[in-house]
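Colleague: need a structure here:
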Amino acid sequence: QQMWPNDYVSVSSEILREVREFERGSTAAVNAFVQPVLARYLKRLGQRLKDAGNDRQLLVMQGNGGILNASAAERQPVQTVMSGPAAGAVAAAHIGRQAGFENLIACDMGGTSFDVSLILGGTPALSAEKDLAYGVPVRVPMVDIHTIGAGGGSIARVDAAGLLRVGPESAGAEPGPVCYGRGGAKPTVTDANLMLGRVEPSGFAGVSQAHGTEVVAAALGSAIGDPLALDAVGAAAAVLAVAGNQLASAIRLVSVEKGHDPRDFTLFAFGGAGPLHAVELARELGIPRVLVPRFPGITSALGCLLSDLRHDDVHSLWRALSEVDAGEADKIFDDQAARGTQALESYAVPVTGVEVIHEADLMYRGQSHVFRVRVDSPGFDADRVATSFAERYAERFEIILPDMKPVLASLRTTVIGTRQGVDLSLFGESEVAASAGERSRPVYFDGQWLETPLLQRDTLTNGLVVTGPAIVEQPDTTCVIDPGAVATVDDAGNLVIEVGGDNRWPSGGNDGNRPGNACSD
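Modeller: Prediction:
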């Protein structure tokens, strides 16, 4: 600041206390680039809140699933990278724990993207680094989220080779899909869903001049049907099939390729478009059940309310584990915990408790695969750490390397300040029971049109059972319950859908082939 006086200086050693010169430099560069913009925005927002008579602390979501106050975010805005999707993962973990499901695959499908994260034991999986556009690495702790360009607004087209493609180009909100009636001419995933009866124009929030199936059919026919010799319905089904394959591939990246079997998880579907594709996607991957929260379209916003204060600290060692002194490791952990506790106190936000988590990053000498394991401190035990690392390595690669010596890359400490919880029962329970057959329309499932009941989400009472096919509509999303699937409304208003079909799990009395549409208390 003496050499170049200004309000914004980013020091790489303060942002990332870790050996990796390039990653530390690129992370500091991203921080420096974003800092003036975010700092000015937060100052304006804070002032407007004060002018409105709100003197509470302004809190900002972090990419690691925690929150920090505005002044800390102004100093290190890089900590907010991927904070929106991280909030969704936090909400998924919280709602899943309350519903009795601690292992989740959280899928957030909106208008432009599909974000996938893994929830293990009720906690979102974290990564130490993420590559942004053009391969620029940002090395800060963040929820491990894989994103692809596949959402409701993703545009379908036939390429020069005659292959059907969906996304990543998106129609966005303006002009939006063809069915929005705002000038969009290219068919999208949303248009395909409308063509097959899964959604209707009157259900689009904020859309007043929506088109019906005639205009959508013409767009699908000219862009997809004519090149592939399909009618409009066949073109729409093909678009959803290609999109579904892309969504399934994204889930495999965060599960199968990291040593996890999707069949051991529950699919948590949220976002405006997530519940539309959830059951079909779960069946594709052999996932036994789907959990749809009460308000899928605002689940990420809810995650901001559910998040706790969080501070992460890292110290590089890069030393053979056998050479690490236990006293030295405990001293590093103590210093990190003290810094984290001090940081949380500086936020001036009331907490109900403080949790300190110690971890170690390890790798085998000569390899680049780093795994993180929990560590006890005080009482750092190198043998226990080595055993935990070997177990994680074997879980990922299905191989044991007894002759290889682990290297301790770094020690990490996370300090979490637990905030007062949010009572999700505030959403309330409907007092109006749903009844089958009030409204229905033909919906296209697996090559045939089935007359399908249309249910309003706010009429589904706790304990209600809905047998597919059925469509559940609400202002922020539409949920498709495919034939053979059975949905139950739990005590928190979530939809727990047993997908049925050819899965290895017991489906609670429904063999996946039971016909008929029914609602029962």
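Colleague: only C-alpha atoms for contact and neighbour calcs from this point on.
Modeller: Will do.
Colleague: just the terminal-to-terminal distance for stretch 317-336.
Modeller: One end of stretch 317-336 to the other measures 14 Å (CA to CA, to the nearest Å).
Colleague: now do the buried residues in it.
Modeller: Neighbour counts over stretch 317-336 (16 or more other CA atoms under 10 Å) mark 317-318, 320-321, 324, 329-330, 332-334, 336 as buried.
Colleague: for it, give me every contacting residue.
Modeller: 313-315, 358, 377-382, 386, 405-413 (CA atoms under 8 Å, 6 or more residues apart in numbering).
Colleague: let's go with 7 Å and repeat that
Modeller: 313, 358, 377-378, 380-382, 406-410, 413 (CA atoms under 7 Å, 6 or more residues apart in numbering).
Colleague: what segments of the stretch 101-250 of the chain are helices?
Modeller: Using DSSP state H, counting those that start in this stretch, the helices of the stretch 101-250 of the chain run over residues 189-195, 213-220, 226-228, 232-254.
Colleague: let's compare: structure for the following, please.
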Amino acid sequence: MIGIDVGGTFTDIIAMSKKGEILTAKLPTNRENRELAVIEGARIFASESDPILNHASTAGLNAILTRNLPKIGFLTTIGHRDILDMARAWRPLQEQTNPLWRRGCGDASSPFVDRYLRRGIQERITSRGEILIPLDEKQARAELGVFKNCDVKGIAICLINSYINGDHEQKLRDLIREIMGETFPVSISCDVSPLAKEYERASTTVIDVYMKIVFGEYLNRVTEGVSKFGFSKNLNIADSAADLVPFEFAMKKPSRIMYSGPAAGIKASTHFGELIDETEIICCDIGGTTSDIGLIKGGKPTVKATFEVEHDVIVNTLAIQIWSIGQGGGTLAHVNSAGELLVGPQSAGSDPGPACYGKGGHEPTITDACLLSGILRTEEFLGGEMSLYPDLSRQAFEQLATNTDLAAKVKQVYELGLHNIAEGILGVTVERGIDPRDYALFAYGSAGPMLVPQLMERLGVGKVIIPPFPGVYSALGLASTDMVYSDSKSAYIELGSDQKMVEKINRVFSTMEESLMQQINPEDREHVQVVRSFDGWYEGQTWETPFIPAPSETITEESIDTMLSNFHVGYQEMWGNMFPFLPVIATTYRTMLVIPTKKLEYPELPRRKTGEMIAQQKSLQYITDSELAINEYRRDALLQGDEIEGPAIIREPKCTIMVCSGQLACVGKYGEIHIERRK
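Modeller: Below you'll find the predicted structure:
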């Protein structure tokens, strides 16, 4: 089995060999042709593993953020074509008083669909699902003719109240296939996101048709490339909750898979946390471009029902909650027009990369600061597969327009980078009422183990844990998760003892589950585990309390009592109180068909019986007040129970681990490194 995570700077690859060994590789990501590293990873490990390939990529997300998108059309009920421009009419807090601010996805900035390609259709369905105005097929054909003349590459359809009755959307899809061709990309909201609130549904549907075009082409190239090395059947991709789905199923609703990469690392942390009895975890994945922060509470990652790609660009799909900040190894340092030294959020990426890569980068980065300080070593970057050039790093810092010497510039850039990461973690925790002292901090990604241990005092956390293979940790998450087929649907039903209400809830769940079951291979159906939940609110409210557990068997009057009790408990956990005397309205129903898969097994390290740890004497400069002597160790030479006092550096092929002064690092059962304050 191979797991491949395509990041903005590097592509991480892990393989479970037929002998049970964990093999790793790290390749530069080609931003123009991201599939190349995936195909190369399949080639490297084809003879070592079973032909199962689990994949995560942000190819679709990057296309959305950069607006590198094809031309599409949008159909909606006449009079509503500007819902994409109006969005939710919310302003970011920091822009409340800015008269020049414009919504990034609005017509005044970079709209996803230009206004002349947003067309209204004569039709109307009521909130009860009844047809008020029949679909005007003649007028619809005329609008599709406009799209054909404009050479659109796909069409998104979102009609008012279609989440209750999708008849008109389905008829429009049939017309499109008749006029544009059977394979023409089209997404209809009653299939993609049959949920209430038209803007979120419209936004999701537009993103979905984009993903059918962009991700469809990408996955076709991946499939064709890896098939040459024996990977032709078991091809899976992680969705935004880091659950696996087959390529074919994913492309039916590809909006779900656009944010899969960072979520995989949190799944790996959940799985590994179970092994070492850590259930309260702050995850910090620092790569070359961003720091991705997530939370695990009670052994479960925090999940949300929607995620926001950028302000007011909403996707209705289950997603692990991740907060990203523009701080990574490749983050650029620069001086703004006011003379301030800033670090980020811009990144050098992998091409040209930091100045020390020797690929044409001229601006200093955090990686350059770490190289000049001695944290990184010239000849051992990526296990010796890539050389670094400190002279180029020095030149980049010398060109930085500040009135300080080289040592001060390096230290300031380094400290600013650490400060920005610490602020990001505190923003996720303290600002949300979470005390970091009650959590373990998992550090992974290429730069995480190098930077995060230095944040212990700033954050107040009790321990930092460096898991095995931290440089390719998100790829490990692809071998630590299950196959999951999921769906959701809105229907407003007051929970009570009315038999018709019970039958309606059963019908909603059974319809979704029967449809999903048809997508599952017959040999896997006997292993399916059904997990249900619902969103609800007290009568009179307008915002849901999500993910309330629901019974997985047939709903009865007794089951309704359980659902009501679960809602009151869930509401109190989220909001701090409950109102059991108020009626409860169930608004959205969710079901997941889970197929347990074989998880990655971490080998247990033996304890040291003879001999001592071997250390080399090195020194750090610039980032300390004076030159600091340190011990340097090889991680592959460490055994369970070994202890290392800081300051020290632990090196492994894909990353570098920093143990600061006053800290003690202890090697755990599976090779993980626990870093705590020295008592």
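Colleague: can you tell me which of the helices of the stretch 101-250 of structure 1 is most buried?
Modeller: helix 189-195 (a mean of 27; mean count of other CA atoms under 10 Å).
Colleague: corresponding residues in structure 2 for it?
Modeller: On the basis of TM-score structural alignment, helix 189-195 of structure 1 is assigned to residues 366-372 in structure 2.
Colleague: off-centre distance for the matching stretch?
Modeller: The chain centre lies 27 Å from the centre of stretch 366-372 of structure 2; the measure is CA atoms, centre = their mean, to the nearest Å.
Colleague: list of residues touching it?
Modeller: Residues contacting stretch 366-372 of structure 2 (CA under 7 Å, 6+ apart): 329-331, 354-356, 376-377, 390, 393, 410, 413-414, 417.
Colleague: can you tell me the closest non-neighbouring residue to the aligned residue in structure 2 for residue 112 of structure 1?
Modeller: Aligned counterpart of residue 112 of structure 1 in structure 2: residue 289 (TM-score structural alignment). Using CA to CA, 6 or more residues apart in numbering and skipping the chain neighbours, the partner closest in space to residue 289 of structure 2 is residue 328 (4.7 Å).
Colleague: now stretch 185-200 of structure 1, how far from the centre of its chain.
Modeller: Distance, centroid of stretch 185-200 of structure 1 to centroid of chain: 24 Å (CA atoms, centre = their mean).
Colleague: could you work out the end-to-end span of it for me?
Modeller: Using CA to CA, the two ends of stretch 185-200 of structure 1 sit 18 Å apart.
Colleague: please apply the same query to stretch 566-586 of structure 2.
Modeller: 12 Å.
Colleague: now do the buried residues in it.
Modeller: For stretch 566-586 of structure 2, by 16+ other CA under 10 Å, it's 566-571, 578, 584-586.
Colleague: save the residues you listed as CSV, and put in distance to residue 323 of structure 2 too.
Modeller: Formatted as CSV, the buried residues of stretch 566-586 of structure 2 follow (distance: CA to CA, whole Å):
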residue, distance to residue 323 of structure 2
566, 28
567, 27
568, 29
569, 27
570, 24
571, 24
578, 29
584, 32
585, 31
586, 29
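Colleague: what is the nearest of the residues you listed to residue 23 of structure 2?
Modeller: The closest of the buried residues of stretch 566-586 of structure 2 to residue 23 of structure 2 turns out to be residue 570 (CA to CA; 42.0 Å).
Colleague: assess the claim that the closest one and residue 548 are in contact.
Modeller: Yes. Using CA atoms under 7 Å, residue 570 of structure 2 is in contact with residue 548, at 6.4 Å.
Colleague: which residues touch residue 329 of structure 2?
Modeller: So residue 329 of structure 2 contacts 287-289, 365-367, 447 (CA under 7 Å, 6+ apart).
Colleague: any idea what it aligns with in structure 1?
Modeller: So, by TM-score structural alignment, residue 329 of structure 2 is matched to residue 152.
Colleague: for its match, which non-adjacent residue is spatially closest?
Modeller: That would be residue 111: by CA to CA, 6+ apart, it lies 4.5 Å from residue 152 of structure 1.
Colleague: surely the one you found touches residue 151?
Modeller: Yes. Look at residue 111 of structure 1 against residue 151 with CA under 7 Å: they come within range, at 4.6 Å.
Colleague: when those two are compared, which one has more neighbours?
Modeller: residue 151 (31 against 24; other CA atoms under 10 Å).
Colleague: the lengthiest helix in structure 2 vs structure 1, average distance?
Modeller: Across structure 2, the longest stretch assigned as helix under DSSP state H is helix 198-227. In the superposition against structure 1, helix 198-227 of structure 2 averages 2.5 Å from its aligned positions (mean CA distance after the TM-score superposition for structure 1).
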